Every structure is written in structure tokens, then in C-alpha cells.
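[1] this is the structure alone, sequence omitted:
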């Protein structure tokens, strides 16, 4: 990649970085991406997919498979701490997971594909909304227009702090954990604080649930039986001294390597809630949000990425365990032979979702190069 082209891509990344939009609200980001892609005259440009999703299609010379390259549009509801000239201009929001970098690397392929179409098949550059909430991939797939671009292969990447810039890690099999947010609502009856015996307080149930849920999944080796329950929020009654509480909530994130183990963990957590509420005379309801299925790499897609990384001068380090964090890219794995790789963004890089995180521009050539090489290996 020439210095001039890298400078252009860096400018795109910085422009995207300045306008982070949270899941489901990526209107300006999608418009900027679509405007950039139009310069390279894709054979088809779809917008509004599953919300604000964008897809640029580059047809090959002859028939063949469809290869989808996916990245994410959304930022995070976190205030960015930075003195960079391109820091976020949207208060309380920031690109603190590197999605601006992912978009830039995928957008870089548009120029290469415009200059030389694939020998066969077609390439779909897909910019997905709402990854952070786990809703975007499913919404795109459910969009009737997605049938036009249904892939045979799907690839993506995620930058990885702690790994040297440009180095590649790749898993065969489980790549990212399943997770979901569990919101437990406990209903009793309020009373005067001077007569708590005349009410039904959730306090006792919450006192049981906090340690009990955590004990269901304390985290261990990242194998098929791995389970982790992270307590994230609890509420008891109102902020008042004169009222014995009648309502409470407990929020927890459930995390497993496999979808089957997730179903077991949900059943165990639900049974624990039922037992605690029955003992305290409470009614309850359970809601789930931020639902991510497990992300599993297909062996054939892994082989494509491994060969592409080697050809691009970034040999992949094969890993036996997945990442603990979740990714809704797994939804595309239900539609196609799919795989995700991890691209090093620096050993001294702040962790993803830290307020001082910033994507490393030096990783752009490696990421774009590997994705392009995967396309060329499959389609010529």
C-alpha cells in the first residue's frame, strides 16, 4: 500500500471516528460510507439494510460464489478521552471498539475491486449496523433485500489490543462466546418502613440471587463447559427512607462458549430465580437483551484466511480458545462458510471499550491486504 493511499484511508478513518453513532442510529456514518463507495462505481449499492446497513456489490467476469466481507458501523455510548484532532464530536459517544478502523479496511477493498473485478463470482462489502447490541446481523439477514446478496462465504476481522500491530490470530472452531443480558424483575408489595412485615420485600430474594447467580458460572478454562455469570446491576425499591420496598431488579450477563451450554445456563439461572421468589412470596419476570449466539469459524473458511494471511506476509497464529467477548457475526455463519480473524492493534493499546482507546492506523494495510487476498484466492 503506497503512502498516498494509506494517507487517504487514514483520513477516511479519522472522519468516521469523529461522528460515532450508537447501535440503530448510524445514519450519518452509513451516508459517509455510501458516498465513499460510490466513487468506485460498484455494480450495486444497497442502503437501509436491516436499519442503516450498506452493501456494495462488485460482480466478477463469470459466474461463481458470493464472498461477503463484513464490518460494523456502530460506536459506543462512552465518552471518549482523547486529545487527538479527530476525536469524537458527539458527546457521550465514541468509536472505542475500532469499528471505524474495520470500516476503513473493508472500504479499502472497493478501490482494488474497481480496478480489477474478480475473475468469477462476486464480492459484497457489507457495513452492518447494531453489532454492539447483537441485533444488527439478524436484522440484515431478515431484510428481504438480503436475499439478493446471500453469500457462500463470509469473512470479517476484529482488532485485538495486546497483539503486536499487524499480527494475526485465528481459531478453528469456536471463535467468540455466546452471551446475553438477563434482566430479572421481582415484584412484591410496598409498606411503610415502620411496618415492613405488612409488605413483601424483594430484599431477601436479591440477597440470594447475587451470590447464587454468580456461583452458576464463575469462569474457568475456555472449553465446552465454560460458563460465566457477571452481575452488572441491582436495584431495590425507591430511594426513600419511609418505604419498605416492593420491587427490585437484578441484571446479569451470561456467557458460554457454545449455544448448547448457554441453554443449560439459562435453565439453571431461571430455576434459581424461581426458587428464591417462591421462598420470599414474590412474582417475577425475566427478559433477555443483547443476545449473541456463539461465533464458530468454518474449517474451509479458516483455511482460506490462513492462506490469505500467509500470502499477505502476516502468518496467522492458530489459537485453541475463543475470545470471551461476543460477536453477532456468528449469524452469518448460519448462512455461509464463515470465519473471523483477529488483527493485532498493538501491545500497549488500551483495551476495547476503554475511554482512551483509539484504533491503530498502522494496522490498516495488513487488514485490508488479508481480506483482499482472501477474495483473490477464492475468486481469482
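    Yep, that arrived. Every value quoted in this text rests on a predicted model; they were computed, and no experiment measured them.
[2] contacts, neighbours, all on C-alpha from now
    Will do.
[3] for the closest residue in space to residue 53 that isn't next to it in sequence, what are its contacts?
    Leaving aside its sequence neighbours, residue 53 sits nearest to residue 128 (Cα to Cα, 6 or more residues apart in numbering; 4.9 Å). Going by Cα atoms under 8 Å, 6 or more residues apart in numbering, residue 128 touches 52-54, 70-73, 136-137, 140.
[4] want to compare, so here's the second one:
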């Protein structure tokens, strides 16, 4: 694993954030150059890459996906591979995920599957929720559309190498949403001459976080930012904005929560005579694991003697692999990064190198188990 560890360390030193992953993609291309993939697709969904390894006979097509992007967060852990890019760091482990899929590529280059084919996908912009959609919207994706898709994510807080699994919803769907209220400014000595959205904003701040109580399943609305007018003491505000993150374990309930926010905002806007607008960012679909793939992942872990744990509830965070679960059977599982490992998105986080071999092994087993049955 030494060369894969070195690859991860290089990726860690030179992180690139969402939609800027050009140099990272070139490093991956250089790694795959001697591996003789049967097809290479460049610039997929922007900076994405796909490498196709074909078996000896026709059969199913499997896709194994990892992420190219880092985070706009300072890497605070001193090491010989600490980030050299100020304000940016691989603090979610995507460098490790890439090394794992590169290791799978090496295996496939030496031993093609008996049947079918394997697609290794390096996806941009996972952190913003833009990457999976860009991949799926690229016309060339239709040529590699899989029969099943797999991904893993390292999980601090779980024992090192433990496989964390769940059928059905694995991670919540979520979206960032901003409600914009526009009235009319006036002199602060004559507020009656304008339309100030302050009361409407205050009412929404009070009411919106309670909306998830009206839904039968798990849902959460978290207010993250509020803005009213500007710091001009002679002016009565004419604009306001309220931003929030909405999340749910069921896609239909997430859509219902969005509709409830829109309804409440419309009531307040009409009552105060305000113009109303909505803006959405960082939208992630619910990640749903196909129950028929569960025993395959479980068997792959058991074949390697790995500990397997069933998570009773989905994770509250989101992962844009969820979009793949809308177009084919898909399975996202966790790989324990150690109980004392710093949490994801923390400045002190660093992907454990020991996990590279484990991740490669699980993906190898899955490929063998599924494609050997064709």
C-alpha cells in the first residue's frame, strides 16, 4: 500500500475545492495512465473522470465512486503531508477515498472481471451537492450507466476498519434555502412611509423551526443566517433575508417541508405587503441503500474478517451519492476511522492510511462476488 499512501499524501498536500479540481484530476489521470483501462472519459460533469475495465464476457456493469474535492477549511494538523494550500484541506477524507478507488484500478488492470465491466468514477463537487447532478446530466454518462453503484465514506467515532451498514435510508437529504423579503425603505423618522419586513422576519424566525413537528418522520429545520436592512440609522429597512438548512430521512418529507416553509413565508409576505423570493443551494438527495445489495456488502466484509455493525437510524448529514440511488440500485456504507479520530470537517482531521487497504479489499470482494455470478 506504500505507493497508494504516497498518492494520498500528495493529494492531501494539494487540495482543490468543488469545481476547481483540475490538477487533482490530472494526478489521477497520471496514476491510471499505465493501468490500461479499456476506456477513459475525461471532463465528465466538469472535472470528473471515469475509467472502464471490461470483463471477458458481457454482463452487469458496476460503478464504484469516489470524490475529487476538498474543503475550504484550513488544515491544522502538522504532518509531512500537511496542506500546502492556505485555507483549503482534505478534511473529509476524499483523498483517502480516491486512493482506495485507485487501488481497485490497479487490481482490475491485472485481473479483469470474468464478465461485465467495472466503472471507476472520480466525481467533482460532492461537498456542494453539485457534482453528482453534473455527472448524471452529462450525456456521456448514459454510455456508462451502471446496473449497481457503490461508494464508501470513512466514519470517525467508529472502530478502525469496522463496516457500518444500513438498508434503506443511510443519510438524510438536505437543502440550503433562503427566503428573501422585499418591501420599501423610508426615513427612520417616518417608518410608516415604507414597508419594513422586520416583523415578518421575526415571525418566520419564531415559526419555521417548529414546522418539522407537522411531519410524521424525522425532519429538521436549522436557521443559519438572518439579515435585515443595513447599518444605516436614518433608514427604515426595506429588505430582509432568512437562510436555513432543511433535512429529512425521506425525500417526499423533505419536499413537504420545503412546501411548508414556502406556505408560511407567503402568509407573512402577503400580510405585510412584501415581495417574496426563494433561493436554493447545496441540495442533496436522500441516500437510499438497495436492500438487495445489503447481503453482498455484508458478505464482502465477512470474507475479509471485518466487523460489521447495523446502524439503527440514518445519519443526519447528507451525501450527494443519493442521486445515484435514484437512477440504479446503489449502496453507500461507512468505514470506521477510529473512535478517537477527529471528526470530519475539523481542522485536525487526517484520513487514516490504514483504511486504504481495507477499502480496496471490500470493493474487490464486491466486484468479484457480483460479476462472477453473471
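    Noted; the coordinates are in hand. What you see is a predicted model, and the numbers here were worked out from it, not measured in a lab.
[5] before we move on, back to that, wait, which of the contacts of residue 128 of the first structure is closest to residue 120 of the first structure?
    Nearest to residue 120 of the first structure out of the contacts of residue 128 of the first structure is residue 70 (Cα to Cα; 19.6 Å).
[6] so how many other residues sit close to whatever residue of the first structure lines up with residue 52 of the second structure?
    Residue 52 of the second structure maps onto residue 57 in the first structure, with residues paired by TM-score structural alignment. The number of residues packed near residue 57 of the first structure is 22, by other Cα atoms under 10 Å.
[7] my guess is residue 57 of the first structure contacts residue 41. True?
    No - checked against Cα atoms under 8 Å, the pair residue 57 of the first structure and residue 41 is beyond contact range at 9.4 Å.
[8] from residue 227 of the first structure, how far off is the residue nearest the centre of the first structure?
    For the first structure, residue 327 is the residue whose C-alpha lies nearest the centre (Cα atoms, centre = their mean; 3.7 Å). Computed as Cα to Cα, to the nearest Å, the residue 327 of the first structure to residue 227 of the first structure distance reads 17 Å.
[9] could you do residue 374 of the first structure as well?
    Taking Cα to Cα, one finds residue 374 of the first structure at 34 Å from residue 227 of the first structure.
[10] neighbours of residue 127 of the first structure, how many?
    For residue 127 of the first structure, the neighbour count with other Cα under 10 Å is 27.
[11] repeat for the one 10 residues further on
    Applying other Cα under 10 Å, we find 25 residues neighbouring residue 137 of the first structure.
[12] hang on, it in a strand?
    No - assigned with DSSP: H, G, I helix; E, B strand; the rest coil, residue 137 of the first structure falls outside any strand and is helix.
[13] ok, now which ones touch the match of residue 52 of the second structure?
    Residues in contact with residue 57 of the first structure (Cα under 8 Å, 6+ apart) are 42-45, 122-125.
[14] might you report the residue contacts of the residue mapped onto residue 150 of the second structure from the first structure?
    In the first structure, residue 150 of the second structure lines up with residue 155, judged by TM-score structural alignment. Contact analysis of residue 155 of the first structure by Cα under 8 Å, 6+ apart lists 67-70, 301, 338-340, 371.
[15] just those now: which is nearest residue 364 of the first structure?
    Distances from residue 364 of the first structure to those, taken by Cα to Cα, are shortest for residue 371, at 10.9 Å.
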